[in-house]
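S.K.: can't give you the sequence, but here's the structure:
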């Protein structure tokens, strides 16, 4: 179990998720300002900034809270670890989800204010369509597989680069541009900018993300039967007293 005090872990999840959404929304606003007539370039600028920021944030907050920044990652950590007594408790899962969601909303508001926009301006960008929901299923499934496969095989140290690279790539190979995160989805409803999503479209995205969580967890149990034993090492290994990298486990 993570020995760090609960309030510190929740604060890390709140601040980390807030800064992640600030990066997503802020870079989207900047992209539309710098490249107003080129949507492809806007997406490139938005995805690169998000990938780099996510990697840096995992490095910053990983040793404190695990740097989940995502309720589906926390839910998978609880589900996969509960049979082996590892991972987080149900109470901590609830606390993480609340902190992540509040952080995401705060991050969206912060980005709006930095660019001299209304603090809260609900998005009008409709993203309710079956092919977008499928994109979210694929993005979330891949994210869960990546994170827990790294932990189980003793490669959590590369999670900052690997997770950042995956999200940056998934911006381009999924139809939904890879939200893959219920908290971030809710937060992005609070900005009517490039990265926004209409509040009415949020439930469909979250439903697809939950399906991705279920599929990802099922695949992990099939591919890595002992994956639950490594739930305490998601996303970044918490035991900072041992500098020796754990051996690969399958």
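M.R.: That came through, no problem. Worth saying up front: this structure is predicted, and the values here are computed from it rather than measured.

S.K.: rest of the way, CA atoms for contacts and neighbours
M.R.: OK.

S.K.: what sits up against stretch 152-168?
M.R.: Contact with stretch 152-168 is made by 47-48, 50-59, 143, 146-147, 150, 178, 224, 226-227, 229-231, 233-237, 245-250, as judged by CA atoms under 8 Å, 6 or more residues apart in numbering.

S.K.: Tell me how many other residues surround residue 71.
M.R.: 26 (other CA atoms under 10 Å).

S.K.: whoops, residue 35 was the one
M.R.: Residues near residue 35, counting by other CA under 10 Å, number 14.

S.K.: Neighbours of the spatially closest residue to it that is not a sequence neighbour, how many?
M.R.: Excluding its sequence neighbours, the residue lying closest to residue 35 (CA to CA, 6 or more residues apart in numbering) is residue 42, at 6.2 Å. Using other CA under 10 Å, residue 42 is surrounded by 21 other residues.

S.K.: Pull up the gap between the residue nearest the centre of the chain and residue 155, please.
M.R.: For the chain, the residue sitting closest to the mean C-alpha position, by CA atoms, centre = their mean, is residue 70 at 4.2 Å. Residue 70 is 20 Å from residue 155, where distance means CA to CA, to the nearest Å.

S.K.: The residue lying closest to residue 59 once chain neighbours are set aside sits in which helix or strand?
M.R.: Spatial nearest neighbour of residue 59, excluding adjacent residues (CA to CA, 6+ apart): residue 160 at 6.2 Å. In this assignment (DSSP states H and E), residue 160 forms part of helix 159-173.

S.K.: another one to put next to it:
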């Protein structure tokens, strides 16, 4: 368990998830303005900014909270940690998830305001279709498998680059453009822009993200049955004193 106070880790998770949504929504708005007649170019711009932004956020906040920024990552960390007493406790999980969701909503509002949009404009982009749900299942399962295979095999140091690269690639190889994150999905409903998702589509996406996480956890257990512990996902976070200086 990290010596960093739980409230500080929750703040880091809220900020990290919020800035991630700001990157996703903000770059989507910018892409739509810069390339109004080319959806493919818009997606390229959006995915490139998201991949780089996510890697930077993991590097910046990982030492504080582990840089989950995603309820299914936190839930998987808690679940897998039950086997050997590592990972998040139930209390920590119950603190991380609300912080991530609130942060995601705030991040969407910030992106809207930066581009002169209404603070809240509910998305009208319908994403309710079986092929999109399959895409979310694949995207989330792959994300969980990637993160825990890196951690359990002692390669967590490359997680910022690897996770950023995976999400950037998954924008293109999944039909859903790889939300793979319930908090981010909820946040994106607050912006009627290129990266938005209609509120009516959120529940379906979240359900299949949870299902994908279960699939991913199962694959981790099958492929890495004897390696490591679940703690310190996405990256190892250092013990800190109350002054916030790493010991």
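M.R.: Thanks, I have the structure now. Please read all numbers here as calculations on a predicted model, not as lab measurements.

S.K.: picking that back up, average offset between the next helix or strand after the helix holding residue 160 of structure 1 and structure 2?
M.R.: Next in sequence after helix 159-173 of structure 1, counting helices and strands by DSSP H and E, comes helix 182-187. On superposition with structure 2, the mean distance recorded for helix 182-187 of structure 1 (mean CA distance after the TM-score superposition for structure 1) is 0.2 Å.

S.K.: Output the residue interval of structure 2 matched by helix 182-187 of structure 1.
M.R.: Against structure 2, the aligned range for helix 182-187 of structure 1 is residues 182-187 (TM-score structural alignment).

S.K.: which among the contacts of stretch 152-168 of structure 1 end up buried?
M.R.: 47-48, 50-59, 143, 146-147, 150, 178, 224, 226-227, 229-231, 233-237, 249 (16 or more other CA atoms under 10 Å).

S.K.: Touching, the residue nearest to the centre of structure 1 and residue 95? I think so.
M.R.: No: contact criterion CA atoms under 8 Å: residue 70 of structure 1 and residue 95 do not qualify, at 11.9 Å.

S.K.: Would you mark the buried spots in the helix holding residue 160 of structure 1?
M.R.: 159-171.

S.K.: Same list, those residues, but as CSV with distance to residue 189 of structure 1 please.
M.R.: Formatted as CSV, these follow (distance: CA to CA, whole Å):
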residue, distance to residue 189 of structure 1
159, 28
160, 26
161, 27
162, 27
163, 23
164, 22
165, 24
166, 23
167, 19
168, 21
169, 23
170, 20
171, 18
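
S.K.: I'd like to check which residues are in contact with the spatially closest residue to residue 183 of structure 1 that is not a sequence neighbour.
M.R.: Computed as CA to CA, 6+ apart, the closest residue to residue 183 of structure 1 that is not its neighbour in sequence is residue 101, at 4.4 Å. Residue 101 of structure 1 is in contact with 14, 17, 182-184, 186-187, counting by CA under 8 Å, 6+ apart.

S.K.: For residue 101 of structure 1, pull up the helix or strand it's in.
M.R.: Residue 101 of structure 1 belongs to helix 90-114, assigned by DSSP H and E.

S.K.: Is the residue of structure 2 most remote from its centre part of a helix or strand, or is it coil?
M.R.: When distances are taken from the C-alpha mean of structure 2, residue 37 lies farthest, 29.0 Å away, according to CA atoms, centre = their mean. Each residue gets one of three states, and residue 37 of structure 2 gets coil by DSSP: H, G, I helix; E, B strand; the rest coil.

S.K.: can you tell me how far it sits from residue 172 of structure 2?
M.R.: 19 Å.

S.K.: Please apply the same query to residue 200 of structure 2.
M.R.: Counting by CA to CA, the gap between residue 200 of structure 2 and residue 172 of structure 2 amounts to 24 Å.

S.K.: same check, this time on residue 185 of structure 2
M.R.: To residue 172 of structure 2, residue 185 of structure 2 is 17 Å away according to CA to CA.

S.K.: again, but for residue 93 of structure 2
M.R.: For residue 93 of structure 2, the distance to residue 172 of structure 2 equals 31 Å [CA to CA].

S.K.: Report how many residues lie close to the nearest residue to residue 182 of structure 2 once chain neighbours are set aside.
M.R.: Once flanking residues are discounted, residue 182 of structure 2 sits nearest to residue 206: 5.2 Å by CA to CA, 6+ apart. By other CA under 10 Å, 23 other residues sit near residue 206 of structure 2.

S.K.: Please, which helix or strand holds residue 206 of structure 2?
M.R.: Element membership for residue 206 of structure 2, per DSSP H and E: helix 199-223.

S.K.: tell me the average deviation of that helix from structure 1 after fitting.
M.R.: Mean for helix 199-223 of structure 2 is 0.4 Å (mean CA distance after the TM-score superposition for structure 1).

S.K.: Show me what that helix is packed against.
M.R.: helix 71-81, helix 130-152, helix 182-188 (3 or more CA pairs under 8 Å, 6 or more residues apart in numbering; DSSP states H and E).

S.K.: And it, what's buried?
M.R.: Buried-residue list, helix 199-223 of structure 2, by 16+ other CA under 10 Å: 199, 201-202, 204-206, 208-220.

S.K.: tell me the angle the longest helix along structure 2 makes with helix 71-81.
M.R.: Using DSSP state H, we find that the single longest helix of structure 2 is helix 6-34. Interaxial angle, helix 6-34 of structure 2 versus helix 71-81 (axes from the mean of the first three to the mean of the last three CA atoms, to 10 degrees): 140 degrees.

S.K.: for helix 6-34 of structure 2, packing partners?
M.R.: On a contact count with 3+ CA pairs under 8 Å, 6+ apart, helix 6-34 of structure 2 meets helix 39-65, helix 90-114, helix 182-188.
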